[in-house]
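>>> sequence plus the predicted model coming up.
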Amino acid sequence: MTVTDHTTLAERVIAADSRHVAHNYSPLPVVAAAAEGAWITDVDGRRYLDCLAAYSAVNFGHRHPRIIAAAHAQLEAVTLVSRAFHSDRLAPFCQALAELCGKDMVLPMNTGAEAVESGIKVARKWGTDIKGVPAGAGNIVVAHNNFHGRTTTIISFSDDDTARRGFGPYTPGFRAVPFGDVDALAAAVDDHTVAVLLEPIQGEAGIIVPPDDYLPRVRRICTERGVLLIADEIQSGLARTGRTFACDHWGVVPDVYLLGKALGGGVVPVSAVVADRDVLGVLHPGEHGSTFGGNPLAAAVGITVIDLLRTGDFQSRAAELGSHLHMRLQGLRGRGVHAVRGKGLWAGVDVDPALGTGKQISAALAERGVLVKDTHGSTLRFAPPLVISVDEIDWAMERFVEVLVISTS
């Protein structure tokens, strides 16, 4: 007697993952096998419209031809020499990125969390060497509900109990104040404050956009008090919100940019700390490093990403298509949607909790071929690749309406 296995290939892969992959994520039951543009194909041949873009790491679409070509060309030359030697790609990458940011210098790293950790180290060193804060006494002001990563130092100033619980002892030196509250921030700054570290738009918190006067006033406080303003643009930067940087919406230039995700073009992890020489110049050989940071492959990809941004086309697409996305989402308010926030092709959508959790709504959308991700209860994040079309946005919204209708019936 023959026993037939009726499980799909995706189900078998997921079962294998549950046995061998550490359970630090709770992914949707989708197993990607191929992708192009705004679409992902699973191991069983089913296609999904990607409305998450790997948390903004795939801003330019899956396998953008220019980025892939640059990576292939570099693979044929040299991929890694470490910073023990120079490479012919590093200086051009750092120069191009510095010019994009209007700064002098770049500290190349790999992941977003590494960029944040590096920015914290630089701010503390700057505080000691330049501002004259006693060694070990510097503090950094941050915002409640922030998300800057999950390393030990970063979770020390996180409000996320899931990220914190059980991982102490925690790193001191941080003061958290409500996001958007300028008066609370000003009160937290003292003579030993070396930096204010903020997401211009909070991502993991649900795409929280601050009041229009917030960042300009924070900028003035930092300037007047001799404090570095560090903008974590790892998710919000590189055209996601319709501008090169989210800070641009308010005409604010931070002292330090923290960049990542889309800087690697969806191909390799690339991150960076970008600032002027009077800030990054505090680092000397041996004080900070990374074997893979600024490697030739990453630099070649990064150069291509910066070239794509120089034209302004992706910024314009994000602004124009973002207006359409937000218009469609706002039209669902009162029909299962409580609130919509965001800028450009980045939206946080609060769904009526009575209809289900964010995870349940995300799963229902995945069943209909649309990939989004939940955060904080019943909030969904929409952040499609910037190559998405109006028709594809409309198709995704039609699927969203189907889920809302079914949930209310």
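Ah, there it is.

>>> C-alpha only now, for contacts and for neighbours.
Fine.

>>> any idea which helix or strand carries residue 273?
Secondary structure assignment for residue 273, by DSSP states H and E: strand 271-275.

>>> residues making contact with the helix or strand following that strand?
Beyond strand 271-275 in the direction of the C-terminus, DSSP H and E gives the next helix or strand as helix 277-280. Helix 277-280 is contacted from outside by 104, 105, 106, 107, 122, 123, 126, 274, using Cα atoms under 8 Å, 6 or more residues apart in numbering.

>>> specify the angle between the helix or strand just after helix 277-280 and strand 271-275 in degrees.
From helix 277-280 onward toward the C-terminus, using DSSP H and E, the following helix or strand is helix 296-310. Angular relation of helix 296-310 and strand 271-275 on a 0 to 180 degree scale: 60 degrees, by axes from the mean of the first three to the mean of the last three Cα atoms, to 10 degrees.

>>> for the very next helix or strand once past helix 296-310, give me every contacting residue.
On the C-terminal side of helix 296-310, the closest following helix or strand by DSSP H and E is helix 313-330. Helix 313-330 is touched from outside by 60, 238-244, 308-309, 339-340, 343-347, 349, 386-387, 389-390, 393-394, 397, with contacts defined as Cα under 8 Å, 6+ apart.

>>> and the buried ones among these, selectable in PyMOL?
Below is the selection syntax for PyMOL that covers the buried ones among the contacts of helix 313-330, with 16 or more other Cα atoms under 10 Å defining burial:
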select buried, resi 60+238+239+240+241+242+243+244+308+309+339+340+343+344+345+346+347+349+386+387+393+397
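
>>> just the contacts of helix 313-330: which are in strands?
Among the contacts of helix 313-330, the members falling in strands (DSSP state E) are 339, 340, 347, 349.

>>> list just the nearest of these to residue 140.
For residue 140, the closest of the ones in strands among the contacts of helix 313-330 turns out to be residue 347, at 28.7 Å, with distances computed as Cα to Cα.

>>> how far away is that closest one from residue 380?
Using Cα to Cα, to the nearest Å, one obtains 8 Å as the distance from residue 347 to residue 380.

>>> also residue 362?
Plainly put, residue 362 is 7 Å away from residue 380 if you go by Cα to Cα.

>>> one step back: what's the most distant pair in the ones in strands among the contacts of helix 313-330?
339 and 347 (10.1 Å).

>>> any chance you could map the helices in the stretch 51-200 of the chain?
All helices of the stretch 51-200 of the chain, identified by DSSP state H, counting those that start in this stretch, fall at 53-56, 65-75, 90-101, 112-126, 152-155, 161-164, 182-188.

>>> which residues sit against the fourth one?
Spelled out, it's helix 112-126. Taking contacts as Cα under 8 Å, 6+ apart, the residues outside helix 112-126 that touch it are 109, 138-139, 148-151, 153-154, 194-195, 228, 230, 232, 234, 256, 258-261, 270-273, 279-280, 282-283, 288.

>>> this is the comparison structure:
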Amino acid sequence: MSDIPQERRVRTAIPGPKSVELQARRTAAVAAGVGSTLPVFTARAGGGIIEDVDGNRLIDFGSGIAVTSVGASAEAVVRRASAQLADFTHTCFMVTPYEGYVEVCERLAELTPGDHAKKSALFNSGAEAVENAVKIARAYTKRTAVVVFDHGYHGRTNLTMALTAKNMPYKQGFGPFAPEVYRVPVAYGYRWPTGPENAGAEASAQAIDEITKQIGAQNVAAIIIEPVLGEGGFIEPAKGFLPEIARFAKDNGIVFVADEIQSGFCRTGQWFACEDEGIVPDLITTAKGIAGGLPLSAVTGRAEIMDAAHSGGLGGTYGGNPVACAGALGAIETMIELDLNGRARRIEEVMKGRLGEMRAKLPNGGVIGDIRGRGAMIAIELVKSGTKEPDAAATAALAKACHAEGLLVLTCGTYGNVLRFLPPLVIGEDLLNEGLDILEQAFATL
């Protein structure tokens, strides 16, 4: 645990004068296309706190977008990565290999769902992992088509932009995109026309019908889905949807890929979100929470599928960097030692309880249309009161009010109307409740 005092402290306006000064330097030197949620410059971070250059301490409900689940300066991550730094920073695993890479792959084989023989390949980013999963699936099946889902997000490379559903800000002006990508419906319970109780069966039937009629199951290499959709709005597909899609994939020789980049590594109260309905994916992509903030990602899956690519067909100069691998082993050590699955489930209990109380205080639920998510991956969808019309303006206003009081929150959603909460799994319950107090006050003044 970090030595940063686990207390919120707002000394200046947010952002403060030093952050404003740094922002001016940033504007002059950094490309305008690189955005930031909040132009507060970090000096240090750990536990549930981000301390900025002006001495303000913000409660962290973002975890660097689900990356610093073990905290931003976890002892085991720092210890292992520091030791590796002292030995060597890089050799390139494809030139001369090293044990850390192998050990991370061994741990992934143990932790991911299923008791079949598994292998992994390591990369740098989530998008790289997804792109390589597609390469592997195509090599294995000798097919080309890839099926993805409404509201899905899979990355910013050319192929993963094609896989991603949302145009702004991810795709606008960046085409043409990779071909042979097809999008089908997902069981978005809150917005399903006949209600959430019907969404799982109806959406799966509709998706399978579209795949069969419009693409041909025999042409599909991979079906890729986030077990909890992240950027699309923390959408939990309605019960029954994922098992039915996985069954269809198995029956038709299609590689079923679970994109667990945001939802993996204890974030939902299980090692991986697909475990909730007993899904055993053929391939699973991971990144974000894997290495405590160091750049690392992985594709893990059935050995016979992973071995389909020819020697030299997978890799990358920095993939499975030794320092990042050391960080990953430290992060996994922390997750086990602190039972971060249990911590995530407790965060869900506290957050859903408090958010439910806030909703109950508003007439007809007010702007809170839906409360959803699992573990420490919780969201509220905001709508115009008495309707299901998305209210992006209220979402932005709430986020701004929280930021001003020293609570970092993130937004997401296809309609820009979802407040998402991704606190570090090591956050203290006092800070968690204080952050929720700030949110409640923001609702009161909206």
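That came through, no problem. Remember, predicted model here, so these are calculated numbers, not experimental data.

>>> spit out the contact partners of the residue mapped onto residue 51 of the first structure from the second structure.
Under the alignment defined by TM-score structural alignment, residue 51 of the first structure corresponds to residue 61 in the second structure. The neighbours of residue 61 of the second structure, taking Cα under 8 Å, 6+ apart as the test, are 48, 407, 408, 409, 410, 421, 422, 423, 424, 435.

>>> any quick ChimeraX command for the buried ones out of those residues?
Taking 16+ other Cα under 10 Å as the burial criterion, the selection of buried members of the contacts of residue 61 of the second structure in ChimeraX is written as:
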select :48,407,408,409,410,421,422,423,424,435
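
>>> so which of the contacts of residue 61 of the second structure belong to strands?
Among those, the subset assigned to strands under DSSP E consists of 407, 408, 410, 421.

>>> what is the aligned counterpart of residue 300 of the second structure in the first structure?
Residue-level alignment of residue 300 of the second structure against the first structure, with TM-score structural alignment as criterion, gives residue 274.

>>> related to what we said a few turns ago, nearest to residue 359 of the second structure, of the ones in strands among the contacts of residue 61 of the second structure?
Nearest to residue 359 of the second structure among these, with distances taken as Cα to Cα, is residue 421, at 16.1 Å.

>>> surely that closest one meets residue 374?
No. In this structure residue 421 of the second structure lies outside contact range of residue 374 using Cα atoms under 8 Å: 10.6 Å.

>>> related to what we said a few turns ago, filter the contacts of helix 112-126 of the first structure to the buried ones?
In these, the ones that pass as buried (16+ other Cα under 10 Å) are 109, 138-139, 148-149, 153-154, 194-195, 228, 230, 232, 234, 256, 258-261, 270-273, 279-280, 282-283.

>>> how about residues contacting stretch 288-305 of the first structure?
If you take Cα under 8 Å, 6+ apart as the criterion, stretch 288-305 of the first structure is touched by 66-67, 70-71, 74-75, 78-83, 87-90, 92-93, 96-97, 108-110, 118, 262-265, 267-270.

>>> so who does the equivalent of residue 76 of the second structure over in the first structure touch?
Alignment note: residue 76 of the second structure maps to residue 66 in the first structure; criterion TM-score structural alignment. By Cα under 8 Å, 6+ apart, residue 66 of the first structure lies in contact with residue 304.

>>> read off where stretch 207-220 of the first structure ends up in the second structure.
Counterpart in the second structure of stretch 207-220 of the first structure, with TM-score structural alignment as the criterion, is residues 234-247.

>>> can you pull the buried residues of that stretch?
234-246.

>>> just the terminal-to-terminal distance for that stretch.
One end of stretch 234-247 of the second structure sits 23 Å from the other (Cα to Cα).

>>> and the residue nearest to the match of residue 51 of the first structure when sequence neighbours are not counted, what does it touch?
Nearest-residue entry for residue 61 of the second structure: residue 423, 4.0 Å, with adjacent residues in sequence omitted and distances by Cα to Cα, 6 or more residues apart in numbering. Each residue near residue 423 of the second structure by Cα under 8 Å, 6+ apart is listed here: 48, 60, 61, 62, 63, 66, 69, 376.

>>> what's the answer for residue 265 of the second structure, then?
Contact partners of residue 265 of the second structure, counting by Cα under 8 Å, 6+ apart, are 271, 272, 289, 290, 335.

>>> closest to residue 21 of the second structure among those residues?
Distance to residue 21 of the second structure, by Cα to Cα, is smallest for residue 289 among the contacts of residue 265 of the second structure, at 31.2 Å.

>>> how close does the closest one sit to residue 406 of the second structure?
With the distance defined as Cα to Cα, residue 289 of the second structure ends up 24 Å from residue 406 of the second structure.

>>> cool, residue 119 of the second structure as well?
As defined by Cα to Cα, residue 119 of the second structure lies at a distance of 43 Å from residue 406 of the second structure.

>>> residue 358 of the second structure now?
Here the criterion is Cα to Cα. By it, residue 358 of the second structure lies 20 Å from residue 406 of the second structure.

>>> same check on residue 333 of the second structure?
When distance is defined by Cα to Cα, residue 333 of the second structure is 31 Å away from residue 406 of the second structure.

>>> more crowded one of those two?
Neighbour count, other Cα atoms under 10 Å: between residue 333 of the second structure and residue 406, residue 406 has more, with 24 against 15.

>>> so the closest residue to the more buried one other than its chain neighbours, which of the three states?
With Cα to Cα, 6+ apart as the criterion, residue 406 of the second structure has its nearest non-adjacent residue at 4.5 Å, and that residue is residue 58. Assigned by DSSP: H, G, I helix; E, B strand; the rest coil, the conformation of residue 58 of the second structure is strand.

>>> these two touch, right, residue 58 of the second structure and residue 407?
Yes. Contact between residue 58 of the second structure and residue 407 holds when scored by Cα under 8 Å: they sit 5.4 Å apart.
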